[in-house]
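> output the structure for:
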Amino acid sequence: MKMSMVKALNSGLRNAMENDPRVLVMGEDVGRLGGVFRVTEGLQKDFGDGRVMDTPLAESGIVGTAVGMTFRGLRPVIEIQFDGFVYPAYDQIVSQVARLHFRSAGKVRMPVVIRIPFGGGIGAVEHHSDSPEAQFAMTAGLKVVSCSNPHDAYWMIQQAIASDDPVVFMEPKRRYWEAGEVDTEVATSTLWSSQIVRPGSDATVIAYGPMVKTCLDSAAAAASEGIELEVIDLRALSPLDLGPVVESVRRTGRAIVVHEAARTLGLGAEIAARVTEECFYSLEAPVQRVTGYDLPYPPSRAEGEFLPSLDRILDAVDRVRAY
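Alright, predicted model coming up:
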């Protein structure tokens, strides 16, 4: 069936709650309001305020409470209202959620899902358009994933909730209202695997979350000029599944990594390094990065200049093909 990403996430959460009474949802305005983006709409009405809980405006307290809940056998799903609001909870996430399994020598599991709407493109004010994924992906003990379309959103949220490891679930907020086909019977793949979403032969374009659609649009534009780009959706940011990426780059000889986050020490740097290590003798050109800039997210009227665009991606394609 066809549905928006918001509806797909809502349906996935509903399925997880119906199938496992230990699953609960908590966060600011997730109950009566249904969340700022309405991802949790209707869940409190159907499951009660004991399983869908409105919390105080206290991100550190929300995550700390979720940690305690896991000790009682529960599986909390937390909503951080906006990406820029996660920083008050950063201590709890990296000091407790990420470490307790290791610290307890495997005796304690942390089946916590931390949902974070992330990225720009919606004309929001400060603290509402950040891309903090690298800060969590480099933290040992955390799993980090990002969906890019409604089908993956529907299945990945359920797979994340079923995981016994803590998962930071990054949701591209500017793609929330875009509709797509969702197969509610069969999942495309596991939670931790990357996917080729458009085959090609001339260069490999690697992206995740909100940038996947932009890269697909770029590939369509390039195809009109006879250039076939292969687009790979990483899906899992930690652990990275670079098998399909390496195989693709060995065929195309060229690689471009695209993300909204800042360039310096972003995920693109790690991916470029790993691809260079694995594909050194296959590369026809240096790996290119198309990213946000190394500055705070700008006011909404300037975000079009900040975010990677179709033109910037095609410029990178020209650069790798010039060698």
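> use CA for all of it now, contacts and neighbours both
Will do.
> after the longest helix along the chain, which helix or strand is next?
The residue-count maximum for a helix in the chain (DSSP state H) belongs to helix 5-19. Using DSSP states H and E, the next helix or strand after helix 5-19 towards the C-terminus is strand 23-27.
> quick one: buried residues of the helix or strand just after that following strand?
Remark: after strand 23-27, the chain's next helix or strand is helix 43-47, criterion DSSP H and E. Residues 43, 44, 47 are the ones in helix 43-47 that count as buried (16 or more other CA atoms under 10 Å).
> next, the structure of the following sequence, for comparison with the previous one:
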Amino acid sequence: MQTITVNDAVGQALAEEMRRDPRVLTFGEGVATNRRDLLAEFGPQRVRNTPLAEGIIAGAAAGAAAMGLRPVIDLLFAPFLTLSMDAIMNSAGKLRYLSGGQFEFPMVVLARTGAGWTVGGQHNHNLEAMFVHSPGLKVVMPHSTADYKGLLKSAIRDPNPVLFFMDMTVGYTPGPVPEGEHVVPLGQAAVLRAGRDVTLVSYSKSVTTCLAAADQLARRGIDAEVIDLRTLKPLDEATILRSVRKTGRLLVVHEAAAPCGVGAEVAAIVSEKAFAALKAPIRRITGPDAPAPSSWMLEQAALPQADGIARAALELVGAETVPA
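Below is the predicted model:
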């Protein structure tokens, strides 16, 4: 086992996949500057900086994927994805279907999201649900350093376009990563803490907050199960339903705003498929439906916090019946 940062885990995944498959290349905003080791090993034909032109970058990637390459592009901050929607959603996301399966579009789009760097609304916006809603795309949002590496390797190998969201605050956070080949399948959630009283479902760095809340609940005698979704599309419904049928209570947590968010989808799935198991109403704790502030204190106030998660879980445990 090695201890490396998230940025290094991503770099390892890229290097290993580029060695494994000569069709893999990476380009985007600052890629060659930030990944000088990749540039030195693979050269400017496979590692390139680009202008700040997100639509052109994504369009070039969709074209490269259609011609048999496997591009990994970096568009930096998630709000800039709005400038590349046509190439990602209408081309890469749909053309495999429109071709009757004759073509593949294996491209990975890296984008940074999440509060904590006080970069303001222009650079911080959690857009993951928008891409979950788009046919033909897969969406990944890791929590652990090991998953950043393992899920990126799976995303690069996948024959479909994958949105890979990286929380901007954890890039330099170290964590354990297995030595050698380490691949994590897309579409499999992880149960990070087993419990019997309430299920906490989250993804990205909010998982850390849920684990802290579970520690608080344990001191109150409440046994919380914590699930890291890891992949938002395809979503691991089986793991969620199995947990809720055991605990009878569900609390979904994410930084993104509530309307039409991933939490709403998780709540709908449980309501449709495990309603009889519920002992209390489903709860969501999310970020506000507002642009991100550029003040660190205001950012923290807008984020789901462990104390609030623990309070909501205690309320769920105290509500033994679902209102009619």
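> TM-score for these two?
Overlay of the two chains. TM-score (TM-score structural alignment, normalised by the length of the first structure): 0.95; 317 aligned residues with a CA RMSD of 1.3 Å.
> follow-up on the earlier one: corresponding residues in the second structure for the longest helix of the first structure?
Under TM-score structural alignment, helix 5-19 of the first structure corresponds to residues 6-20 of the second structure.
> neighbours of residue 281 of the second structure, just the number please.
19 (other CA atoms under 10 Å).
> ok, residue 111 of the second structure next?
20.
> please say which position in the first structure it maps to.
Here residue 111 of the second structure is matched to residue 116 in the first structure, going by TM-score structural alignment.
> please tell me how far its match sits from residue 130 of the first structure.
According to CA to CA, to the nearest Å, residue 116 of the first structure stands 10 Å off from residue 130 of the first structure.
> what do those two both touch?
Between them, residue 116 of the first structure and residue 130 have residue 83 as joint contacts when contacts are counted by CA atoms under 8 Å, 6 or more residues apart in numbering.
> mind listing the helices for the stretch 1-150 of the first structure?
For the stretch 1-150 of the first structure, helices defined by DSSP state H, counting those that start in this stretch occupy the ranges 5-19, 43-47, 59-71, 90-92, 100-103, 133-137, 150-162.
> what does the shortest one rub up against?
If I follow you right, that is helix 90-92 of the first structure. Applying CA under 8 Å, 6+ apart, the contact partners of helix 90-92 of the first structure are 60, 63, 64.
> just put those residues in a markdown table and tack on distance to residue 283 of the first structure.
Shown next, in a markdown table, are the contacts of helix 90-92 of the first structure (distance: CA to CA, whole Å):
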| residue | distance to residue 283 of the first structure |
| --- | --- |
| 60 | 45 |
| 63 | 44 |
| 64 | 46 |
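> between these, identify the one with the most neighbours.
When neighbours are taken as other CA under 10 Å, the top entry among these is residue 63 (30 neighbours).
> mind telling me what that residue corresponds to in the second structure?
With TM-score structural alignment as the criterion, residue 63 of the first structure matches residue 58.
> right, and residue 70 of the second structure touches residue 62 too?
No. Checked against CA atoms under 8 Å, the pair residue 70 of the second structure and residue 62 is beyond contact range at 9.4 Å.
> give me the more crowded residue out of these two.
More neighbours surround residue 70 than the other of residue 70 of the second structure and residue 62, with 29 against 26 (other CA under 10 Å).
> the more buried one maps to what in the first structure?
Under the alignment (TM-score structural alignment), residue 70 of the second structure pairs with residue 75 of the first structure.
> and if you look at residue 129 of the second structure?
Mapped onto the first structure by TM-score structural alignment, residue 129 of the second structure lines up with residue 134.
> can you check residue 257 of the second structure too?
Structural alignment (TM-score structural alignment) places residue 257 of the second structure against residue 262 in the first structure.
> re the thing from before, out of the buried residues of helix 43-47 of the first structure, which one sits closest to residue 210 of the first structure?
Closest approach to residue 210 of the first structure among the buried residues of helix 43-47 of the first structure (CA to CA): residue 43, at 25.8 Å.
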